[in-house]
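J.: Sequence below, structure please.
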Amino acid sequence: MSDTDGKKPLGLGGGRPGQVKQSFSHGRTKSVVVETKRKRVVVPKPGAAKTTGTSNPALGDPSKRPAGITDAEMERRLKALQAAKHREAEEAIQRAADEKAREEERERRRAEIEAKEREDREREEALRLKAEEDQRKAREAELRAQKKEEVRKPAAAAAAPVDPAAAEAAESRAATKGVTVGAPRKTDRERDGRGAATDRDARAKAKTTEDARRTGRLSLNDALQGGEGGRQRSMAAMKRKQEKARQKAMGFGQKAEKQVRDVQLPEVIVVSELANRMAERAADVVKSLMKMGMMVSINESIDADTAELIIEEFGHKAVRVSDADVEQVIDTVKDKDEDRLPRPPIVTIMGHVDHGKTSLLDAIRKTSVVSGEAGGITQHIGAYQVTTESGAVLTFLDTPGHAAFTSMRSRGAQVTDIVVLVVAADDQVMPQTVEAIAHAKAANVPMIVAINKIDKYEANPQKVRTDLLQHSVVVEAMSGDVLDVEVSAKTGLGLDKLLEAISLQAEILDLRANPERSASGAVIEAKLDVGRGPVATVLVQNGTLKRGDIFVVGEQWGKVRALINDQGERIEEAGPSVPVEVLGLNGTPEAGDVLNVVDTEAQAREIADYRIKAAKDKRAAAGAATTLEQLMAKAKADKSVAELPILVKADVQGSAEAIVQAMEKIGNDEVRVRVLHSGVGAITETDIGLAEASGAPVIGFNVRANAPARASANQKGVEIRYYSVIYDLVDDIKAAASGLLKNEVREHFIGYAAIKEVFKVSGVGKVAGCLVTEGVARRSAGVRLLRDNVVIHEGTLKTLKRFKDEVKEVISGQECGMAFENYDDIRNGDVIEIFEREEIVRKL
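T.: Predicted structure coming up:
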C-alpha cells in the first residue's frame, strides 16, 4: 500500500493507480495508493456475430439476457440509463451551485451583522468618551472657580489694617534692648528670610493638599504629610462645605416659611391620614400624641377633638367636616329658566287588577305585553315611550294592580307627572283603585280617569263616576275638575281622546328640564341578569345620561357600560323623561333609589361606602334600642309563636320586595312566616346551604336554580318551589303556615251515669255498677269522675259491660259496669260524665 518500504505497490492486474486520503482519530490522515479496475469489455466472436444476424455488439451477449428481451428493448433501456445518469450529474452540479450561493449569502449576512455591531460599539464608545469629557470639563470649571475664590480671600486678609497696639508693643520692646526697630540685625534678617521661606513652603504644601482634597484625588503620602502639620478637614467636611456653598448660590440656604394649611377633620381620622393632610411627618404626629399621654401607632384612629389639638399644635387650622359631606359633590344647583327645555310627560297607568291597564297600554303601543306576563297580570313596572300621531312623545309607566304590589304603585306615583286611573266599566271601584287614588293624591299629581271596557254589554260608566264621588274624585261629567274618558282597549274606542287629554294636561303643567346638566333619575326596577350582571331600569328626570358616565345609585355605584331603550336597542345617551336599562353597576340597587352622575370614580365609591356604613349603623341602632325586659318578652313570644322560615329569590327587586311584604301579612298570634333571605337572581348553592341550615324551603319567583344548586338541593333534601304568579305563591305559603296551627279541639257531652254500687273483681280491680241517667255511655269516649260536682279524675274507660258481656255503648235507663283505666278511687254516689272530643283543622 505505501511506497515507503520500497516494495512494489499492491494492485490488480491491468488497473490504473490512484490515491485516496484516509482520516483517523485525533486529526491524523494518511494517503493510500489504490488501483482503479478497468471495465471489462467483452468482444463477441466472429462466429457468434454471424449467428445473431442484426444484433448490436454494444448490447452484449444475447444468450446472457433475460428471456424475452429483444435488441430494441435492450437499446431503449441503455438509452434510459444514460439519460438518468446525465440527469443526475446535472442535478448534482445544480445542488453544488445552490449550496455555494447559500454559503455566500450566509457569509454576506454575517459580515453585515458584524459591521452593524461594530458600528454600535463605536457609537457607544464615542458617547461614553463625550460624557467623560463633559464631566471632566465641568470639574475643571468648578476647580477654577474655587481657586479664584481662594485667591480673593488671602488678598482681602492682606489688605486688612495692622493692629496699632501690636506695633507699639514691638517698638517698646526694641527700645528697652537698645536695638533700632527699623534696622534689624543681619542674623535676624537671615532668620526671618529662612522663616518666610519655610512658611511659603508650608503654605504651598497645604494649598496643594487642600486642592487635592477638593478634587477628591488625595494620595496616602499627602494625607500623612498633611496630618503632621495639625488637624486637617476631612473629605466629608469639604463636600458639606461645597454643598452649602452651592445651595447658598442657588438661594436654597434660607429656611422656608411654614405654610399654614386648612385641615379637613372628620369625626374619626387615622393618624397617618392626619399627618398626610397636615403635610407633616407621621413620626412627629405620633411623638406629639405620646406627649399628650396617648400611646398610639400611625395606623390607629383618634377622635376629632384630639386631632384638633394636634392640628393647632402644628400651627394649622382645623376645619370640621361630617361624613355626610361626601354627598355634597352631587349636583344640586338649581337650573336657570333659559336652560330648561320642554320634556315629555311621564304618565303612570294605575288601577285595580284585571281592569285592563296593560291592555290599554298595549292598544296605545300596538304591542302585546299581557301575553308575556304570567297569569295575564302585570308583575313588573314596565316603562315605555310612545309617539302619538300628532308627534307628541309620551313616557308611560305600567304598574301592577295586585294587592302585593303596593310599594311598586307608590314608586310609580312618586316619579310621575300624570296618573291615568283605569276603572272597568263593568265593575266598580275596588280596593286597589282606592289605593291608587291615595297614591296620586299623596304625590300631588293630576289624575285622568279612563273608564275601560266600555264595549261590554253590562258596562255602566255612570256607576263608576258615582262610585268615585265617595273617594273625593269628581269628574268633569259630574261638574268636577278631573278629566274622564270612556275607552275600550279591545276595540280602540276613545284612545285618541285619552291621548289628547294627556297632551292637554301636559301642556297645562308646562313640563321642563335642563338636558345639559349632570344626569339624575329614579330606579323603576332592578334585576340581576345572567350574562349582563346587575341591570337597573332608570327613568331619567334631569340632565342627559351618557355612555361612560360614572354614577352612584343608593348603596351601589358604577360606570354606564351600555344604555338600552324600551325597544331593546342600544343608544348612546338618554335625555329627560326617557326610560332606559343601565348596565355597568357593581351591585343590584333597590327599586326607588335615585341615580346621580358624579365626576370621578373615587367620589362614587366614597359616597357608596358612606351610605353602606350609614345603613349598617341604622340597623345596629334599631337592634340596640331595646331593653332587657323587651328582649325577654320577645323571647317568650317567639317560643309561643310557630315560624315558617322561607328563602325568596325573584327576577327583579320589585317582585322580591312585594313578596316579602305579602309574607309579613301572613300569620296570627300563633303562626308567622319568616323570610330568612330575599334577593334577586338565580338560586345558588349559597341559598341551598342557608335553607338547609334553617330547615326552610326555597321559593323561586320567575327564576330557576342553577345546576350546582339543584344537585346540592337533591343531596341535602332542600325543597325548591317555583312560581310565576304571586297569587299561587301567597296561597301555598298560607296553606303551609296553616299546617303549623294547632287543631281546635271541641268537646261534646253525650251522657251521664250515676254509680250505684262498687264491686271488687279479681284481676280487674274496682268496678262501678252504674245507671245511665242521660244520653249514651260509649266505650271509646272520654270520661270524668265527678264527686260533689268537682272533677276528681279524667281519663278513659278500661271496660264497659252489660251483665257479663263487653259492649260498645249503653243507652239511657240501662245499667252497666264501668272500670277506669289506672284509677280505682270510686265511691257510691259519684257521677260519671261521658264526652267525645272533635278536632277541627284551622286555617289562616
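J.: can we go C-alpha only for contacts and neighbour counts from here?
T.: Fine.
J.: hey, where'd the strands end up in the stretch 501-650 of the chain?
T.: Using DSSP state E, counting those that start in this stretch, the strands of the stretch 501-650 of the chain run over 512-513, 520-529, 533-542, 545-546, 550-553, 556-564, 570-571, 573-574, 579-585, 594-598, 642-650.
J.: For the fourth one, name the packing helices and strands.
T.: Just to be clear, that refers to strand 545-546. Applying 3 or more C-alpha pairs under 8 Å, 6 or more residues apart in numbering; DSSP states H and E, one finds that strand 545-546 makes contact with strand 573-574.
J.: And the strands in the stretch 701-844 of the chain?
T.: 720-723, 744-761, 765-778, 782-787, 790-802, 805-806, 809-811, 815-820, 831-840.
J.: helices and strands around the fifth one, which ones?
T.: To tie it back to what came earlier, the one meant is strand 790-802. Packed next to strand 790-802, using 3+ C-alpha pairs under 8 Å, 6+ apart, are strand 782-787, strand 815-820.
J.: and if you look at the last one?
T.: Here strand 831-840 touches strand 744-761, strand 765-778, strand 782-787, going by 3+ C-alpha pairs under 8 Å, 6+ apart.
J.: go on, the fourth one?
T.: Of the remaining helices and strands, those touching strand 782-787 by 3+ C-alpha pairs under 8 Å, 6+ apart are strand 790-802, strand 831-840.
J.: To check against the first, give me the structure of this:
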Amino acid sequence: MSDTDGKKPLGLRGARPGQVKQSFSHGRTKSVVVETKRKRVVVPKAGAGAKSAGAGSGKAGAPAGDPSRRPAGITDAEMERRLKALQAAKAREEDEAIAREAEERRREEERQRRREEIEAKEREEREREDALRAKAEEEEREKREAEEGRQRAAEPASEPAPADPAATAPVSERAQARPAPRKADRERQADREGRGGKARDDGGRRSGKLTLKEALAGDGGRQRSMAAMKRKQERARQKALGQSAPREKVVRDVQVPETIVVSELANRMAERVADVVKALMKNGLMVTQNQSIDADTAELIVEEFGHHVVRVSDSDVEQVIDTVEDRAEDLKPRPPIITIMGHVDHGKTSLLDAIRQTSVASGEAGGITQHIGAYQVKSESGAVLTFLDTPGHAAFTSMRARGANVTDIVVLVVAADDSVMPQTIEAINHAKAAGVPMIVAINKCDKPDADPNKVRTELLQHEVVVEAMSGDVQDVEVSATTGMGLDQLLESIALQSEILELKANPDRAAMGAVIEAKLDVGRGPVATVLVQYGTLRRGDIFVVGEQWGKVRALINDQGERVEEAGPSVPVEVLGLNGTPEAGDVLNVVETEAQAREIADYRHQAAKDKRAAAGAATTLEQLMAKAKADETVAELPVVLKADVQGSAEAIVQALEKVGNEEVRVRVLHYGVGAITESDIGLAEASGAPVLGFNVRANAPARNSANQKGVEIRYYSVIYDLVDDIKAAASGLLSAEVREHFIGYATIKEVFKVSGGVGKVAGCLVTEGVARRSAGVRLLRDDVVIHEGTLKTLKRFKDEVKEVISGQECGMAFENYEDIRPGDVIEIFEREEVERTLS
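T.: Prediction:
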C-alpha cells in the first residue's frame, strides 16, 4: 500500500514536497512522501505592538497621546485613526489564527489516522514474520530430534537397560523431564562446542569465566550487562502477567507568549530539550536550544507532545509587579520629602547648604545647580527630613516637574530683592499640579534692598496667599548667608509633615522613583533613587523602565555604603545593566528572568510606539515632510552629558533654538564619555560633538583629530545654548534691504544696430541712476519687469551714474518691451546679517 494513494501528503503550511527512503529490518525499504517546512519569518504584530505600547508607556509615566512626544503634523484624530487601523488588523489576524487552528486540527487528525494505518500494517508484518520464524524453528527441532533418535538406534546395546517409564514418553516430554545440567557440565559442553570463546545464552549474555586473554581478544564487541538482563526478564514477566500497560502521561497547561526560547519551552513542558529540538527539526526548523521561536510554532510543538496550550500576551509579564494595597496596621511613619524650588540664583542650594552645614553650591559650575540633588537632614528635634534640590534655570523644566511629582512638601524660595520671576511662577504651577502643600521661604532678607512685603503682594497675583496676608500658606523670612530664620523654616516643615501624617509600609517589595541617572567611569550606570514604598536591600533584583539589574551596592547622600534603604531615603543604586531615564519607576521583582522579561517587553513596546508615531501613512504627509526638509536648514549636533537629566534639559533647550528657516537637530544624545562611535556619527553627518561635563577618551580624541570632527566642552548650560544659537544664526539667509536711489522717465525709444537692440532715452527726474543698481520698469504704476541695466550712456559715453535733471540712454538686460512714458525705478540692495533671538 503506497502512502500517497489518493491522499493528501503529510505536511504543514508553506511546505515543499519530497521523498525519503526508509529502511527496516531484514533489508526491507519503503519510500514515503514527506514535506519540509520553510523557516517562518517572525514579524511583530502591528496591532499588538501599538496596544502594548500604550500599556508600556503608562508605566513610564508618559500618556500615549502626549502631544510633546508626538511628531509634528500628527493630530489626535490621526493618531486615533491609526490605532483603530491597528486594532482592525489585529482582529483580522485573530480570525486568521482561528482558521489556522482549525486547519491544523484537521491535518493532525489526518496524520494520526495515517500513522495508525502504518502501525497496523507494520504490526501485521511483524506477526507474520514471527509465525514464519516459529514454524522454521519447530521444523528444525523436529529434524534434530529425529537425527538423534536414529543415532541412538544404531548404537549396539551393551546390556539391557532397566525399564524406564520416561523412555516410553514422547521426545518433547523427555526433554522437559531431563534434569538441568550442573555448572561443570555446562562448562564442558561449552568447551566442546567451541574452544577459545565463551558460550552465550539466547539473551546474548556472557556465561562462564572471563579471562584477561579473552577480554583483550574481544570476542564480539559490546556485551549485555547483568542489570540489562534483569530488566529484560522483568519486562518479560510483566508481559506474561498482563502488566505491560504504559505509564500515564502527565498533561500540562503550557503558557506560550509571542516568542519563547526553545529551552524555556522544553522546561515548561517538562520534556527533554533534545526531544523538543528533534521535533522542531522534523517540522523543518533547524534551531538550537538558545534560539527563539514564534507562538504558532511553539503551539504546534506543545500539541505534538500532548500538552494544552495557554496563549498569553506580552503585557502579562508586568503582572508580576506587586500592586497590593497596604494594610493600615502595616503602615509606619516615614520622613517627609521636601523639594526646594524657585528661580535661578534665588539661593535654593545655598539655603540647603545652610541647613545641612555643607557647601554644595561652590562645587556647581557657574554657581547654578544643573542636577537634582537628594539629601537627608536631621533637625535639632531629632526629626529626619529628606530634601530634593532642583535647578532653577529655564532649561530644567522637566527636572522641576519630576521633583514636584515625588515630593510631600514644596519649599518655594523667592529672593526678597528680586521678587517673583518666571521660574518662580513655573514652580508654583508644578506644585499646584502635583497637589502638594507649599511653604514660601523669602530669602536674602539680610540685603539692604530686600522687600519681603513686595514678594507677598506679588504672590497674590498667582493665587498664593501667605499667612501674613490672612492666607493658609506658611511664609518664613530667611537668610542663607546669616542663618536667619532657618530654625523657624524647619519648624514650619515639621508642622506641615505632622498635619500630613506621612506613613509607608517598609516590609513590602521596594518601589521608588529615579531622581537622576548617570554613567560613571568605574562604577557603570548609577541611578539616584528615592525609595517611596518598602525597603530596598543589597541583592534585590529590580526592573526600572527599560533596564533591569541586581543591587550591587547602595550609597547614601554622605557617600557611605548601606545595606538597605527604607521609605523616603535617597540612595545611589549600582548594578544596572544600562542607564535608565530620569523619572522611571523602580520595582523589585523575584527573579532575574522576570526582570529581564519585563525590561525586554518595555523596550520593544517603546520601540513600537516610536515606529507607530513616526510612520507617515499618507502621501500628503510625506510630501509635507519632504518640503519642510528642503526649506529648513538644519544644524546637526551630537550631545553627551554627565547625567540623564542634564542631557534631557539640553535637548529640550536646543529644540527651542531656531525658527521657520533654521533648526537644531540632535542626532544622538546620551550619558557618559565621548566615544569613537560618537565621532563616527558626527563625521558622517558633518556635526560637532558637544560634551557637557564629560570628556572624550583617548581613542575618540585621536579619531576626531584624524577625521576633522570638532569637539566642544561645556560646564554651564548658558554657554552651550548661546554657542549653538550663534552657530544656527550663521545658517540664516541674510536679510536683503532695498534703498530707492532714483526715478527716470522714458522720453523716446531708439533702435540701435550692432546687437544693442532698443535703447530708452530717459530723463532722471529724482535721485541718481547708477550702472550697478537694480531697476524696475513701471507702466501705469504696475511693475512689468525687474532686472539690471545692460548699458547706461550719457551722450555716446558709457558712464557709471547720471544725476537728477540730466538725460541719458538706458538698455535693459534681456528685455526690450519699453515704451515712451514708462517710469524706471532705480534701487540698491543691502544684505543684513540676521541672528536668532
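J.: Could you dump the helices and strands packed on strand 790-802 of the first structure into JSON lines and include distance to Leu595 of the first structure and mean neighbour count?
T.: Formatted as JSON lines, these follow (distance: least, C-alpha to C-alpha, whole Å; neighbours: other C-alpha atoms under 10 Å):
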{"stretch": "strand 782-787", "distance to Leu595 of the first structure": "69", "mean neighbour count": "20"}
{"stretch": "strand 815-820", "distance to Leu595 of the first structure": "77", "mean neighbour count": "23"}
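J.: Columns distance to Val675 of the first structure on top of the ones you listed, output as JSON lines?
T.: Formatted as JSON lines, those follow (distance: least, C-alpha to C-alpha, whole Å):
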{"stretch": "strand 782-787", "distance to Val675 of the first structure": "42"}
{"stretch": "strand 815-820", "distance to Val675 of the first structure": "49"}
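J.: quick one: contacts for Arg517 of the first structure?
T.: Counting by C-alpha atoms under 8 Å, 6 or more residues apart in numbering, Arg517 of the first structure touches Asn542, Gly543, Thr544.
J.: Map it onto the second structure.
T.: With TM-score structural alignment as the criterion, Arg517 of the first structure lines up with Arg508 in the second structure.
J.: Quickly note the distance from the counterpart of Glu774 of the first structure in the second structure to Pro181 of the second structure.
T.: Here Glu774 of the first structure is matched to Glu766 in the second structure, going by TM-score structural alignment. From Glu766 of the second structure across to Pro181 of the second structure, the span is 149 Å (C-alpha to C-alpha, to the nearest Å).
J.: between these two, who's got more neighbours?
T.: Per other C-alpha atoms under 10 Å, whichever of Glu766 of the second structure and Pro181 has more neighbours is Glu766, with 17 against 10.
J.: what residues are up against the residue most central in space within the second structure?
T.: In the second structure, the residue lying closest to the centroid (C-alpha atoms, centre = their mean) is His603, at 2.1 Å. Each residue near His603 of the second structure by C-alpha under 8 Å, 6+ apart is listed here: Glu546.
J.: and Phe252 of the first structure, how many residues sit next to it?
T.: Counted with other C-alpha under 10 Å, Phe252 of the first structure comes out at 12.
J.: try the one 4 residues further on
T.: Ala256 of the first structure is flanked by 7 other residues according to other C-alpha under 10 Å.
J.: In the second structure, what residue corresponds to it?
T.: Counting by TM-score structural alignment, Ala256 of the first structure corresponds to Arg247 in the second structure.
J.: do you know how far that match is from Arg231 of the second structure?
T.: 17 Å.
J.: One more: Ala553 of the second structure?
T.: From Ala553 of the second structure to Arg231 of the second structure the distance is 57 Å (C-alpha to C-alpha).
J.: same question, Thr323 of the second structure
T.: With C-alpha to C-alpha as the criterion, Thr323 of the second structure and Arg231 of the second structure are 55 Å apart.
J.: Of those two, give the one with the bigger neighbour count.
T.: Set Thr323 of the second structure next to Arg231 and count neighbours by other C-alpha under 10 Å: Arg231 wins out with 11 against 8.
J.: Which secondary structure element is home to that one?
T.: helix 226-240 (DSSP states H and E).
J.: what comes into contact with that helix?
T.: If you take C-alpha under 8 Å, 6+ apart as the criterion, helix 226-240 of the second structure is touched by Gly203, Arg205, Ser244.
J.: Thanks a lot, catch you later.
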